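**Student:** heads up, no residue letters with this:
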């Protein structure tokens, strides 16, 4: 199998904007497009291949037929035919709701789902744009609950101003929100389980308040103040720069100014490449695909080598 590109799955959101079109070149149809799901096996939102002989085949169909050849033996033995990663681009024209995600144990018990550990790579940010990540002090469950009643939750939260290239690791239980003016790439466990705890009292287009998950969130939140979310990573040219290594995914950063070759015969995992700037051609034994800023490609686990051909690109490399 050759490097596979997929059709974006575009999502309108209350807080969405136009940057997925203006910055990333997506064919958006509204000025409130909040998400582009780039690689997904979530039921009801399964990605479809858009290049080569397999064009029109769904990711799930290919997983079911190719199994280890697509996923890699170790990934298939761990997850079976459930694809473990979800890749999105998110454009927040307005603030997203304050939210968090349950861990694997809680998600399995309540939703028969994976938990949701994720990371963000900021691709574009307006002046003074910021994220909310965690609390600004240690908070008790009682103090947190009282802040919801008093409408003072925002006073307890930690705000981080951001710029292009900033990277954040959001482990389960950490309260967080993407702020207005931020466009980012999100890498996460395959899960759509989110506990929304505050939404700025906004109403949807029908005048309704959005559902909150106040009670479910109480025993899922990490109430400690922690400084474990900002990812410091090297940015040397034309070499692997490690970013995140967690039980659910590993992410590396490449800044390419020339072609490089990688022997991946020992990896035993599919590889996802996300182009966050410039353009790069990705070549394996069976073919090639070119991606530019805002595009993603999946390299099958059976691949033995990868050539990354570019005169200028920044890419994220994701494996299990």
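**Tutor:** The structure has been received and is ready for your questions. Computed from a prediction, not measured in an experiment: that's the story for all the values here.
**Student:** going forward, measure contacts and count neighbours with C-alpha atoms only.
**Tutor:** OK.
**Student:** residue contacts, residue 32?
**Tutor:** Contact analysis of residue 32 by Cα atoms under 8 Å, 6 or more residues apart in numbering lists 12, 13, 14, 15, 16, 17, 18, 93.
**Student:** any idea which helix is longest in the chain?
**Tutor:** If you go by DSSP state H, the chain has its longest helix at helix 141-150.
**Student:** could you pull out the buried residues of it?
**Tutor:** The neighbour-count check on helix 141-150 (16 or more other Cα atoms under 10 Å) flags 144, 145 as buried.
**Student:** residue ranges of the helices in this structure, please?
**Tutor:** Assigned by DSSP H, the chain shows helices spanning 19-22, 59-66, 68-71, 73-79, 104-111, 141-150, 214-218.
**Student:** centre of the chain to the third one, how far?
**Tutor:** The one in question is helix 68-71. Its chain's average C-alpha position is 22 Å from that of helix 68-71, according to Cα atoms, centre = their mean, to the nearest Å.
**Student:** so what touches that helix?
**Tutor:** 1, 62, 63, 75, 76, 269, 270, 300, 301, 302.
**Student:** here's the one I want to compare it with:
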């Protein structure tokens, strides 16, 4: 384990121009009242993302407005009707459901909503409509406010007892709460809120106890600026039953936790964007950027293929001093589309940032192993009748630092204890079918879900030791090298839509997004500087193990070691075949490393 890197930034922010208006605490509600007073009769909408404390927002608004109406209380369907409507999306499984195609309006009673619209239209004086879906009751208000909420904060609140929207499931299994959010509420909420972006007068951040308010112009300007420069989303960290201590020791993480198992360092659907406005931190979901500026962020080719969906995920899996990950497999594309309504599956890879004693990976079946015999053994282990003899059925390979292991869907796999993995994968989130969890229970004391009935039809049995060694381990191809640089393609497998290129460099190297988003991690070196050859953005310093995004709209950029730093290495991921190729000369190849 290398020396600690205290320069890892756990709270990256996008700086905003000095003097940008921002309102904090009680000034939030005073500003809304002042804005409403500028018209004789103001209709104010405060539309809340599910997870926002609507009651707290309502109480604060009542302190400055005489008439405040909770729109869900007035016009939402009864929760039993909502449950029946979305039952097919949730099913009975603790973890998996089916992506909803319902819209937020489907959760409202059309007649009661229309009656509320008439009441609002006839009322004299200011009136405030609050709650998720408040905009449905006043499509053209005088003031439009969005109270937004990052997904990670919602999950923390769910663990603390937050129910799903209008439900009474305070004490329900967190996995079931998350499932309802993931497959239903957040889908509707994103479709709803992106329609508000252009007309938004204010964005309200209630992530902490101290609310903050920015104008709609600031919100839109910040997102416009973000796609012109490199940036990072706010990472989050979480303990787990197999968690280790590398992130605590090397990245210098604080926290009164037994370990850190996970870090989501670049998952825009769940991470946040943090703005810095004269020292005031304003947080919003980074998904706002994906939804509002998808072409500039992703590039026209990636957008044409995936829509407003960020398809690349970088996260950390820390088992240094911990335990093995669960033995698992990811669904094939046809299976995930048919069973869960997802567009694409979780193809992935493990890049080994660090490896301790006996660290390695389980990958593919052993030669001569029998499929039915293995699943019979897994079933017995799941019933607690015996321990699964993994050494009989699954290959175990030793690993070393900077190895890259490719894991197309359908491949049995997991990392062992004493590994620090940078996981590079397609962004399909929760679609891991656990096959064996080493006789463990979760941190909540409950057995962790195992999905053998899903795993069985997805395991690709032809991926034995020979196939794995030939196709999945360190398929590193030298693309170019010269004085102070070396460029290598490291993966992923041809079955996967993500490609990765590793640059080793002690001199400045010119890169080019070529119209598709780049997701990059500094896998070697204390710090590096990202710069624009034309001065289009301010120099941007990144640190060891930090993941950062270079939007497609950036085009050319350079990366060099920071002053006093020797050789660095970056691993860059991008979507194959979605760029707009130009003629590639030897000199161009030296700089870009792009060959698809």
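**Tutor:** The structure has been received and is ready for your questions. Owing to the predicted nature of the structure, the values given are computational and were not obtained by experimental measurement.
**Student:** TM-score of the superposed pair?
**Tutor:** Remark: TM-score between the superposed chains equals 0.92 [TM-score structural alignment, normalised by the length of the first structure]; 316 aligned residues with a Cα RMSD of 2.2 Å.
**Student:** and of the helices of the first structure, who's closest to residue 167 of the first structure?
**Tutor:** In terms of Cα to Cα, the element of the helices of the first structure nearest to residue 167 of the first structure is helix 19-22, at 19.0 Å.
**Student:** post-alignment, the closest one versus the second structure, mean distance?
**Tutor:** Compared with the second structure after fitting, helix 19-22 of the first structure has a mean deviation of 1.2 Å; criterion: mean Cα distance after the TM-score superposition for the first structure.
**Student:** so what's residue 117 of the first structure closest to, chain neighbours aside?
**Tutor:** With Cα to Cα, 6 or more residues apart in numbering as the criterion, residue 117 of the first structure has its nearest non-adjacent residue at 4.9 Å, and that residue is residue 171.
**Student:** what residue of the second structure matches up with that neighbour?
**Tutor:** Under the alignment (TM-score structural alignment), residue 171 of the first structure pairs with residue 408 of the second structure.
**Student:** ok, its match to residue 303 of the second structure distance?
**Tutor:** With distances taken as Cα to Cα, to the nearest Å, residue 408 of the second structure is found 23 Å from residue 303 of the second structure.
**Student:** what is the neighbour count of the match of residue 171 of the first structure?
**Tutor:** Neighbourhood size, residue 408 of the second structure [other Cα atoms under 10 Å]: 26.
**Student:** the second structure: which residue goes with residue 119 of the first structure?
**Tutor:** By TM-score structural alignment, residue 119 of the first structure lines up with residue 349.
**Student:** what sits against the nearest residue to that match once chain neighbours are set aside?
**Tutor:** In space, not counting the residues next to it along the chain, residue 349 of the second structure is nearest to residue 406; the distance is 4.3 Å by Cα to Cα, 6+ apart. Contacts for residue 406 of the second structure (Cα under 8 Å, 6+ apart) come out as 348, 349, 350, 471, 472, 473, 491, 492, 493.
**Student:** please repeat the previous calculation with a cut-off of 6 Å.
**Tutor:** 349, 472, 492 (Cα atoms under 6 Å, 6 or more residues apart in numbering).
**Student:** same deal with residue 460 of the second structure?
**Tutor:** Under the criterion of Cα under 6 Å, 6+ apart, the neighbours of residue 460 of the second structure are residue 410.
**Student:** could you find the counterpart of it in the first structure?
**Tutor:** Superposed on the first structure with TM-score structural alignment, residue 460 of the second structure falls opposite residue 222.
**Student:** and that match, how far from residue 105 of the first structure?
**Tutor:** With distances taken as Cα to Cα, residue 222 of the first structure is found 15 Å from residue 105 of the first structure.
**Student:** counterpart of residue 112 of the second structure in the first structure?
**Tutor:** Checking with TM-score structural alignment, residue 112 of the second structure has no match.
**Student:** so who does residue 112 of the second structure touch?
**Tutor:** Residue 112 of the second structure touches residue 75, counting by Cα under 6 Å, 6+ apart.
**Student:** which element is it on?
**Tutor:** Using DSSP states H and E, the element containing residue 112 of the second structure is helix 110-122.
**Student:** in the stretch 51-200 of the second structure, which spans are strands?
**Tutor:** Counting by DSSP state E, counting those that start in this stretch, the stretch 51-200 of the second structure has strands at residues 68-70, 127-131, 143-148.
**Student:** wait, which of the ones you listed is closest to residue 274 of the second structure?
**Tutor:** Closest to residue 274 of the second structure of these is strand 143-148 (Cα to Cα; 12.8 Å).
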